[in-house]
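S.K.: whatever this is, show me its structure:
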Amino acid sequence: MTALAPIPFLDLKAQQGRIGPALRARLDAVLAHGQYILGPEVAELEGRLAAFCGAAHCVSVSSGTDALQIALMAEGIGRGDAVFLPAFTYTATAEVPLLLGATPVFVDVDPRTFQMDPACLQARIADVKRAGILTPRAVIGVDLFGQPADWPAIRAIATAETLFTLDDCAQSFGAALNGERLGRAADATATSFFPSKPLGAYGDGGALFTESAERASLYRSLRTHGEGTTRYEVLRTGMNGRLDTMQAAVLLAKLDVFADEMARRDAIAGIYDQELAGLVDTPARVPDSTSAWAVYSILLPNQEIRDSVQAALRTQQIASAVYYPRALHQQPAYAGCHDGQAMPVAESLGARILALPIHPDLTDAQALRVAATIRAALAA
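M.R.: Below is the predicted model of the structure:
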């Protein structure tokens, strides 16, 4: 009996096979000039990224987490400040406010799109103002799993409350809302180039986008120890948050094929939609948007069924993942800063959600096999 070929959750080796010559040429160029920190590829990448999403300014940094931190540092956010963010996302979004001395205030999410619920955001702002302990300062909206948050609603609330808006676009670079790619939806946008992201480096990396020349200048200073016009003029407390030239070279090679890879991810999502319709809750689309499809997550009726489907996939050598098994306000690290408010949607998702393989080198046959395995597991 022939063993089933494994279906990986992500296949960077296959991608490297496709872009190998261009990738090696880029890396060889860095080795030739030897400018490993802030080399010419960094400036080239920043220009191409800004042009891709239509932003006025792009500042590359060493990780998506550092991008979030630099953006909040630039606004002077710290002790006594409240930063509103979704309860269902990766920990980096919440840990950065705490690192700066601010307090993350968790907001529940929409049960179908998993994006921040604007009505809950409004209620949580009212909670903080009523308590009178913290000062509302910022909203971090997360474009979860590749789809955009409800930025028109978030911006309207933030404007009315005079709050800084930060788009955590770590999973969704390349996505669009109302015909415009993400990068301009908030006062600042932070993204990640972690290897598993739709546009991923071969190590950590990130970027900030803004329409403000003043903010962009401040971000460049903060990413390099608070430098002024010269290396040894220190104007402020900063950090070491620069993107390595080698990672910029990798990203430039990948950016050449990024649009095609985005289209392929969307095609795979379409296969899953069609094959799993009526069997599970497939991802609801944010209206008037396109997704980057960093993650394709289905919802099962309960944890027992979710776990049995995941076990069936594992038996068939098919990788899957749970993003996220626990809401942020339920994590031990954040227990001390949470006010105890229930987040029923975020609390329920961890028991039902399951992410399926989705990457540009997944074949139609593999996607159909994933769907058939789920269908069989549900029928058993």
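
S.K.: please count neighbours and contacts with C-alpha atoms only from this point.
M.R.: Fine.

S.K.: ok, and what's touching the longest strand along the chain?
M.R.: Identified as the longest strand of the chain according to DSSP state E is strand 135-142. Contact with strand 135-142 is made by 77, 80-86, 89, 93, 115-116, 125, 128-129, 148-149, 151, 154, 158, 162-170, as judged by C-alpha atoms under 8 Å, 6 or more residues apart in numbering.

S.K.: could you also give me the structure for this second sequence? I'd like to compare it with the first:
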Amino acid sequence: MKFLDLAKQQKTIEKHLRFNLDKVLSESKFIMGPEVKKLESSLAEYTKASYCISCSSGTDALTLSLLALDIGIGDIVFCPSFTFPATAESILMVGATPVFVDVGKNTYNICYKNLLNAIEKCKKEKLRIKAIMPVDLYGLPANYNKINAIAKSFNLHVIADGAQSFGGIFRKNKVGNLTEITTTSFFPAKPLGCYGDGGAIFTRSLDIKEKLESLRAHGKGKGKYDINYMGMNARLDTIQAAVLLSKLEIFDWEIKERNRIAKIYSNELKSSFHIPEIPKDSVSAWAQYTIQSSKRDKVMSFLKDKNIPVMIYYPKPMHQQPAYKGFLLNKDLSKSSELSNNVFSIPIHPYLTDLEVEYIIENLKKANNLFL
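M.R.: Okay, here's the model as predicted:
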């Protein structure tokens, strides 16, 4: 059993994948080849976003978005503490300052009350607040109605970190079309992943789209050597676009399978573990199925002895990381600390067999009974 089985996925798309890769090799347009534009068009159509701009990674997608909004030195950006380092890292990379916000224990997403408190604290200290960067943790879109309303009332930008949630839905709208700017990652372990690093940005604004296209290519203007902005080398490789186009063919089926397995997990485990909460108006992309236990280490050890792979996302929140010890304007982050001690993730990829799912559930129940 594998935590994520990319080999089985590759066999499913092998014919289409080889055709796409052979085409790239034959045409030798390895940078900004036609597959890149085709992918951007396909992703925009899939999400119903106005524009999609591909780039070299999910981290670069966040950094480029901040640059496109002219966010930099002296600016405050709010983001969750319970997240992957790339979220806060991108804020620091442009010279801005992250202010960490706590998350909800049931959805793992940003806590709106804590966000409002952090905003008021910053305003009281007359700091220059500029943006909110919510994270759709484990694949569940945050409540963008609430986030967009808060942003509007304080004149803030919203950059959604949808690295784990591409394919998710909030109130009938897909991730990529829920707010001002959405980023995603195509890291191999993500719901839609390539065979290396990759990312994309979705926006409704033509001005932002054109600026992002410039920024990802060294800030160039109409001419190759006309430099309008201080940019980056952050283009998506053509060969990765070809991989993603192949995977996009089966993506809806994979999301349905992830949700089918998640429903089985939730029904079977709800009396034994603290399971993730999915609001009625949302569909998760289920990048991870993450549960909570105060006996996490013992449960994980038991599962590993049964050859069931498990992972911890994330063992330490950002506000406890040494690199971020100087960014503690908001210290009310108790849920982030608690979750980092209790969460663990079990396999949920679309290629799990029903027998494997039953085996995972059976041993989780055994572990729970053993360590009560």
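
S.K.: assign the counterpart of Met300 of structure 2 in structure 1 to helix, strand or coil.
M.R.: For Met300 of structure 2, the aligned position in structure 1 is occupied by Gln310, per TM-score structural alignment. Under DSSP: H, G, I helix; E, B strand; the rest coil, the three-state class of Gln310 of structure 1 is helix.

S.K.: neighbours around Gln310 of structure 1, how many?
M.R.: Neighbourhood size, Gln310 of structure 1 [other C-alpha atoms under 10 Å]: 23.

S.K.: that one and Gln317 touch, don't they?
M.R.: No: Gln310 of structure 1 is beyond contact range of Gln317, at 10.6 Å (criterion: C-alpha atoms under 8 Å).

S.K.: okay, and the longest strand of structure 1 goes to which residues in structure 2?
M.R.: Under the alignment (TM-score structural alignment), strand 135-142 of structure 1 falls on residues 128-135 in structure 2.

S.K.: got the contact list for the biggest helix by length in structure 1?
M.R.: Criterion DSSP state H: the longest helix present in structure 1 is helix 12-33. Applying C-alpha under 8 Å, 6+ apart, the external contacts of helix 12-33 of structure 1 come out as 36, 39, 245-246, 249-250, 252-254, 360-361.

S.K.: and that helix against structure 2, how far off on average?
M.R.: By mean C-alpha distance after the TM-score superposition for structure 1, the fitted helix 12-33 of structure 1 averages 0.6 Å away from its aligned residues in structure 2.

S.K.: if I look at Cys122 of structure 2, how far off is Met318 of structure 2?
M.R.: 19 Å (C-alpha to C-alpha, to the nearest Å).

S.K.: quick one, which of the two is more surrounded?
M.R.: The neighbour comparison of Cys122 of structure 2 against Met318 (other C-alpha under 10 Å) goes to Met318, with 25 against 17.

S.K.: so what corresponds to that one in structure 1?
M.R.: Under TM-score structural alignment, Met318 of structure 2 pairs with Leu328 in structure 1.

S.K.: show the contacting residues for the closest residue to that match other than its chain neighbours.
M.R.: Leaving out its chain neighbours, the residue that sits closest to Leu328 of structure 1 by C-alpha to C-alpha, 6 or more residues apart in numbering is Ala87, at 5.2 Å. Ala87 of structure 1 makes contacts with 106-109, 327-329, 343, 346, as judged by C-alpha under 8 Å, 6+ apart.

S.K.: also Ile31 of structure 2?
M.R.: Contact analysis of Ile31 of structure 2 by C-alpha under 8 Å, 6+ apart lists 235-238.

S.K.: out of the contacts of strand 135-142 of structure 1, which are inside helices?
M.R.: Among those, the members falling in helices (DSSP H) are 93, 125, 128-129, 151, 154, 158.

S.K.: filter the residues you listed to the buried ones?
M.R.: By neighbour count, with 16 or more other C-alpha atoms under 10 Å, these hold 93, 125, 128, 151, 154, 158 as buried.

S.K.: which one of the residues you listed is nearest to Leu10 of structure 1?
M.R.: Closest approach between these and Leu10 of structure 1, by C-alpha to C-alpha: Thr93, at 23.2 Å.

S.K.: show me where structure 2 has strands.
M.R.: In structure 2, the strands defined using DSSP E lie at 51-55, 75-80, 97-101, 128-132, 157-161, 169-170, 173-174, 181-185, 199-203, 282-283, 289-292, 343-346.

S.K.: Asn369 of structure 2 is nearest to which of these?
M.R.: strand 289-292 (14.9 Å).

S.K.: identify all contacting residues around the closest one.
M.R.: With contact meaning C-alpha under 8 Å, 6+ apart, strand 289-292 of structure 2 is reached by 138, 262, 273-276, 339, 342-348.

S.K.: average offset between that strand and structure 1?
M.R.: Strand 289-292 of structure 2, aligned to structure 1 and superposed, deviates on average by 0.5 Å (mean C-alpha distance after the TM-score superposition for structure 1).

S.K.: how far does that strand sit from its chain's centre?
M.R.: Distance of strand 289-292 of structure 2 from its chain centroid, counting by C-alpha atoms, centre = their mean, to the nearest Å, is 16 Å.

S.K.: buried subset of the contacts of strand 135-142 of structure 1?
M.R.: For those, a burial check counting by 16+ other C-alpha under 10 Å picks out 77, 81-86, 89, 93, 115-116, 125, 128, 148-149, 151, 154, 158, 163-170.

S.K.: please pull up the equivalent of Glu356 of structure 2 in structure 1.
M.R.: So Glu356 of structure 2 corresponds to Gln366, using TM-score structural alignment.

S.K.: how far away is that match from Pro357 of structure 1?
M.R.: Separation of Gln366 of structure 1 from Pro357 of structure 1 (C-alpha to C-alpha): 9 Å.

S.K.: do Val295 of structure 1 as well
M.R.: Separation of Val295 of structure 1 from Pro357 of structure 1 (C-alpha to C-alpha): 8 Å.

S.K.: picking that back up, of the contacts of strand 289-292 of structure 2, closest to Leu62 of structure 2?
M.R.: Looking at the contacts of strand 289-292 of structure 2 and their distance to Leu62 of structure 2, the nearest is Tyr138, at 17.5 Å (C-alpha to C-alpha).

S.K.: thinking again about what came up before, nearest to Asp207 of structure 2, of the contacts of strand 289-292 of structure 2?
M.R.: Of all these, Asp207 of structure 2 sits closest to Tyr138, with 30.9 Å by C-alpha to C-alpha.

S.K.: residues contacting the closest one?
M.R.: So Tyr138 of structure 2 contacts 164-165, 285-290 (C-alpha under 8 Å, 6+ apart).

S.K.: top of these by neighbour count?
M.R.: Counting neighbours by other C-alpha under 10 Å, Ser165 leads those with 31 neighbours.

S.K.: okay then, goodbye and thanks.
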